[in-house]
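**Student:** structure for this input, please:
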Amino acid sequence: MEKHRAGNRRRRLVVVPAPFQGHLTPMLQLASILHSNGFSITIAHTRFNSPDPSNHPHFSFLPFSDGLSHSDSISSHNLTAITDTLSANCASPFRDLLLRLTTQNIACIVHDGLMYFVDSVAQQLNLPTILLRTTCATNVLAYHSLHRLLSEGCLPLQANETCRHADERVVPGLEPLRFKDLPTFISTNSDVLQYQLNKVQHGIKSSLGVIFNTVDCLEGHRVDELRQIYQVPIFPIGAFHGMAPDSSSSFLEQDHSCIAWLHEQAPRSVLYVSLGSIITWEEKELTEMVYGLLSSKQKFLWVVRARAIDVTEWVESLAEDVRKAIGDRGCMVRWAPQKEVLAHEAVGGFWSHCGWNSTLESMYEGKPMICQAHFGDQRVNSRLASHVWKVGVEWSGDVMERGDVEKAVTKLMVDPQGKQMWQRAQQLKRQLRQAVTQGGSSRNTLIHLVDHILSFS
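**Tutor:** Next up, the predicted model:
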């Protein structure tokens, strides 16, 4: 779409990301896409985990107070607490920020679904809002199903004797998702679950549209179900990174030396191992991982994030023959430029935590996965990748053991089943790339989204 299409209408969008890596990245990608379609972009962001303005010179950046300190750290167990803190502390500072901007120049507020306070402030100032959900569409549909499960007493699973074995059963209407795959916010408290679910549903119902970083060829029927349930416009315009100019939004410094190492490897010979920016590992788990990787006899590029240990010292504590084998077969870094890694011809597979960004990036590059989910929407994504799109090996162990590691890596990289996943991944790669080209489903939906926003003016 050409920039002049916006004409003289209000074209400033206020974009409000959540301060988590998996949320900030797609929001900034979406902002870049909308900027290329004629909108001016103001990023209204928390001081906690704030983005780097130098990476996005075409945007304006305005921080607001959030009640968090730079010493606060994010883990899988405190995401809900941090989100609640933001909701309690940010409404007034955000309202003051909008008033300083002069609200009559704002066409719309585009905000992350976790930034619950935005909706109430926008209503006070009579500003339209559009929601970005950074998970897949199926995950939001799972939220809807959780309401029914709570009312039937089947959640939390640990609290109900009649549902003792429910975690392995398939959820009716969400096949092939099982109860154990549902996003339950790591809580056994039904009140906490209900609170979160109410927030999700209210945010969708009160918005003038919902944007998903997904693609019709992956989830078209699930998107249609959400349209029927909520009766709001829904815009699947993924994969964002396939349409957005490349720029960094990483909170962690990327080690590009691994790309030179990949250049030296044979095509499809390397397993990329990166289990996300939040989950970290204990020394025992790292040891099991490295022995399993070495036993598989496959090359590996491993992003190592450890808890309370020095990785260099840990490697030095290993036996000499193990250290030599790591040097022969592996490359270990603290953080990698993931999109560049996944695009490299030497990479033949991805051992992933199945965050939605990583899952979509892997499929976009045609790389099959070992799916080791930990919490939230990761379990949904893992199940879809392994049982719907059939491009993943589902991790079945509850603990990290070297035999399980070797088995999963061999299945993905060597066995006939893994080769079939590779072929399926290549098919999906072609479909996803077609979606973001001129005339593709995501490009066409983007045109509808731009027109929808302009209709508010």
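
**Student:** okay, CA-based contacts and neighbour counts for the rest of this
**Tutor:** Will do.

**Student:** hang on, His353 packs against Ser277?
**Tutor:** No: here His353 does not reach Ser277: they are 9.6 Å apart, not a contact under CA atoms under 8 Å.

**Student:** who's more crowded, the two?
**Tutor:** His353 (27 against 19; other CA atoms under 10 Å).

**Student:** contact partners for Thr280?
**Tutor:** 305-307 (CA atoms under 8 Å, 6 or more residues apart in numbering).

**Student:** return a ChimeraX selection command for the buried portion of those.
**Tutor:** Here is the ChimeraX command that selects only those of the contacts of Thr280 that count as buried (16 or more other CA atoms under 10 Å):
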select :305,306
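
**Student:** save the contacts of Thr280 as TSV, and put in distance to His77 and secondary structure too.
**Tutor:** Output for these, formatted as TSV (distance: CA to CA, whole Å; DSSP: H, G, I helix; E, B strand; the rest coil):
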residue	distance to His77	secondary structure
Arg305	17	coil
Ala306	16	strand
Arg307	14	coil
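
**Student:** need the contacts of Thr280 in a markdown table (columns: distance to Met400).
**Tutor:** Shown next, in a markdown table, are those (distance: CA to CA, whole Å):
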| residue | distance to Met400 |
| --- | --- |
| Arg305 | 15 |
| Ala306 | 14 |
| Arg307 | 15 |
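
**Student:** to compare against the first, here's the next sequence to fold:
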Amino acid sequence: MAEEHGGRRRPRLVLIASPLQGHMTPMIHLATFLHSKAFFSITIAHSELNPPDPSNHPDFTFLPLRDNLSSTSDFAGAVKFLQTLNDNCKPLFKQHLVNIVNAQKDTSSSDHQKESTVVVIYDNLMYFAGSVAGDLGLPSIMLRTSSASFFPVINIIPQLHQQGRFPVQGKDYRFNCFAFTDGSSEIVPELHPLRYKDLPFSGISIEQTLETINMIIPKTPPSAILWNTLEFLESSALTIIRDHYKVPVFTIGPLHKIIPTPSTSFLEEDTSCITWLDKQAPKSVVYVSLGSLAKVDEKISIEMAWGIANSNQPFVWVVRPGSVRGFEWIEFLPEGLVAEMKTRGLIVKWAPQKDVLAHFAVGGFWSHCGWNSTLESMFEGVPMLCQPFELDQKVNCRNLSDVWKIGVEVVVERGEIEGVIRRVLVSKEGEEMKERALEIQEKVKVAVSHGGSSQNSLKELVEYILSL
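**Tutor:** Just a heads-up that it's a prediction; the model follows:
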């Protein structure tokens, strides 16, 4: 019988992700894989904000949690948002979990089967789920959707603060996208090649920084940790993580390529850009998208527009409605500039990013360097233009430019932008970057194929869950 394993029913998995695109998407991919490969019963608990579409996943059970939030920007800072999200979702999640456990017991006693284990798999931002599982004596597995390299960085920040090295005194280095001549450009010796300006949380107070780190690094380690990354890509960071937690760590990325799933995008995708790309020359187009959350000042957006226009290269530019502060969409652009840009490219509200990156015409990806976007670009062998904003994005940017050498930092000034687009798309340096990107692409494809490190890790994960 499919639900049985060694005389015991297979565990029921309860998965919970935060209402952020970059967290919900990998969790749905993971749930789809675990259901298809091991016949696990899947329950998805989720906040009412940005819920998944149950009709896309008819085999799953969905449990909405009251969060009393209307948007991710309800609060001025991430700390208050995360605290409110976790506090509001916790009571109902605990009640759901108790009901599931009791239902398992009732079923097992009525059909003389051994009761099956309930296993909680939770996104690290929904940290309450780990504590609830612990209170109920249930095994819990944490899914980390950031780069592994982010962990050593946030783990050392309290120490750097105690030593008076963070934040850099008297300097505001909130955005990597401007040039710096002060101490924030110095290397952090313990984190080479990261600079002080690559450290996260530079836009908030040190008190909020330490509070956030305290929230997202669990006091009690989960039973195991899943990381949406690849063993070959971040081996040194993964060694630090394993030494720190001393629990099984499974590297299972990139999850978006492990198993096909229906689109999980919170925004409607404009697929017309694919038809337009079909008419462009190979590797000639720069694709510009700064993710699902970033908000950009008008001044930065106008510099971006002039840089794109002056580069004379074809482009697809995603401008999310409301993403430019003070504007509904692209009203910030001068009329003449819009007309000029239309002769060479497209501006869309949202794009099917995986399809765009896989298209033969795309030669560069100008990105905020979120981890999902980074993995998607790597899988397609597309070099990156890096404009990070916060959290692991700045760490990813530095790794892309200085470790993996398949990306280049963007300084937001129209002349710099024009130059960097041309460097990536049409220069000898860009050709060398594309070659390195293709080498990494091959390694990623090996990892996700049969017998590769990520496939083996997923197989070990299934066995691990069955052993609980």
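
**Student:** could you get me the TM-score between them?
**Tutor:** For this chain pair, the superposition-based TM-score is 0.91 by TM-score structural alignment, normalised by the length of the first structure; 443 aligned residues with a CA RMSD of 2.2 Å.

**Student:** still touching in the second structure? Go through the contacts of Thr280 of the first structure.
**Tutor:** Retained in the second structure (both residues aligned by TM-score structural alignment, their matches' CA atoms under 8 Å) from the contacts of Thr280 of the first structure: 306-307.

**Student:** going by distance to Phe59 of the first structure, which of the contacts of Thr280 of the first structure wins?
**Tutor:** Closest approach to Phe59 of the first structure among those (CA to CA): Arg305, at 31.7 Å.

**Student:** could you tell me the end-to-end distance of stretch 348-359 of the first structure?
**Tutor:** By CA to CA, to the nearest Å, the extent of stretch 348-359 of the first structure from end to end equals 15 Å.

**Student:** cool, stretch 232-243 of the first structure as well?
**Tutor:** End-to-end distance of stretch 232-243 of the first structure: 24 Å, with CA to CA as the criterion.

**Student:** with stretch 214-226 of the second structure instead?
**Tutor:** Its first and final residues considered, stretch 214-226 of the second structure spans 20 Å by CA to CA.

**Student:** run the chain-centre distance for that stretch.
**Tutor:** Centroid separation for stretch 214-226 of the second structure versus its chain: 18 Å, with CA atoms, centre = their mean, to the nearest Å.

**Student:** residues making contact with it?
**Tutor:** Under the contact criterion CA under 8 Å, 6+ apart, stretch 214-226 of the second structure has outside partners 124-125, 127, 130, 139-144, 245, 247-252.

**Student:** give the PyMOL command for selecting the buried subset of those.
**Tutor:** Command for PyMOL that selects the buried part of the contacts of stretch 214-226 of the second structure, burial taken from 16+ other CA under 10 Å:
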select buried, resi 124+125+127+130+139+140+141+142+143+144+245+248+249+250+251+252
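
**Student:** what's the burial count for Asn340 of the first structure?
**Tutor:** For the record, residue 340 of the first structure is Glu, not Asn. 11.

**Student:** quickly find the element holding it.
**Tutor:** helix 338-343 (DSSP states H and E).

**Student:** list the helices and strands that helix packs on?
**Tutor:** Other elements packing on helix 338-343 of the first structure under the criterion 3 or more CA pairs under 8 Å, 6 or more residues apart in numbering; DSSP states H and E are helix 356-364.

**Student:** ok, average deviation of the next helix or strand after the helix it packs on from the second structure?
**Tutor:** Using DSSP H and E, the helix or strand that follows helix 356-364 of the first structure in sequence is strand 369-371. On superposition with the second structure, the mean distance recorded for strand 369-371 of the first structure (mean CA distance after the TM-score superposition for the first structure) is 0.4 Å.

**Student:** give the aligned range of strand 369-371 of the first structure in the second structure.
**Tutor:** Using TM-score structural alignment, strand 369-371 of the first structure corresponds to residues 384-386 of the second structure.

**Student:** also stretch 414-422 of the first structure?
**Tutor:** Going by TM-score structural alignment: stretch 414-422 of the first structure matches residues 426-434.

**Student:** on that earlier part again, just the closest of the contacts of Thr280 of the first structure to Met27 of the first structure, please.
**Tutor:** Arg305 (24.6 Å).

**Student:** burial of the aligned partner of Pro260 of the second structure in the first structure, as a residue count?
**Tutor:** Matched to the first structure by TM-score structural alignment, Pro260 of the second structure sits across from Pro245. Close neighbours of Pro245 of the first structure, defined as other CA under 10 Å, add up to 12.

**Student:** residue contacts, Glu219 of the first structure?
**Tutor:** 137-138.

**Student:** for it, which three-state class applies?
**Tutor:** Secondary structure state of Glu219 of the first structure, per DSSP: H, G, I helix; E, B strand; the rest coil, is helix.
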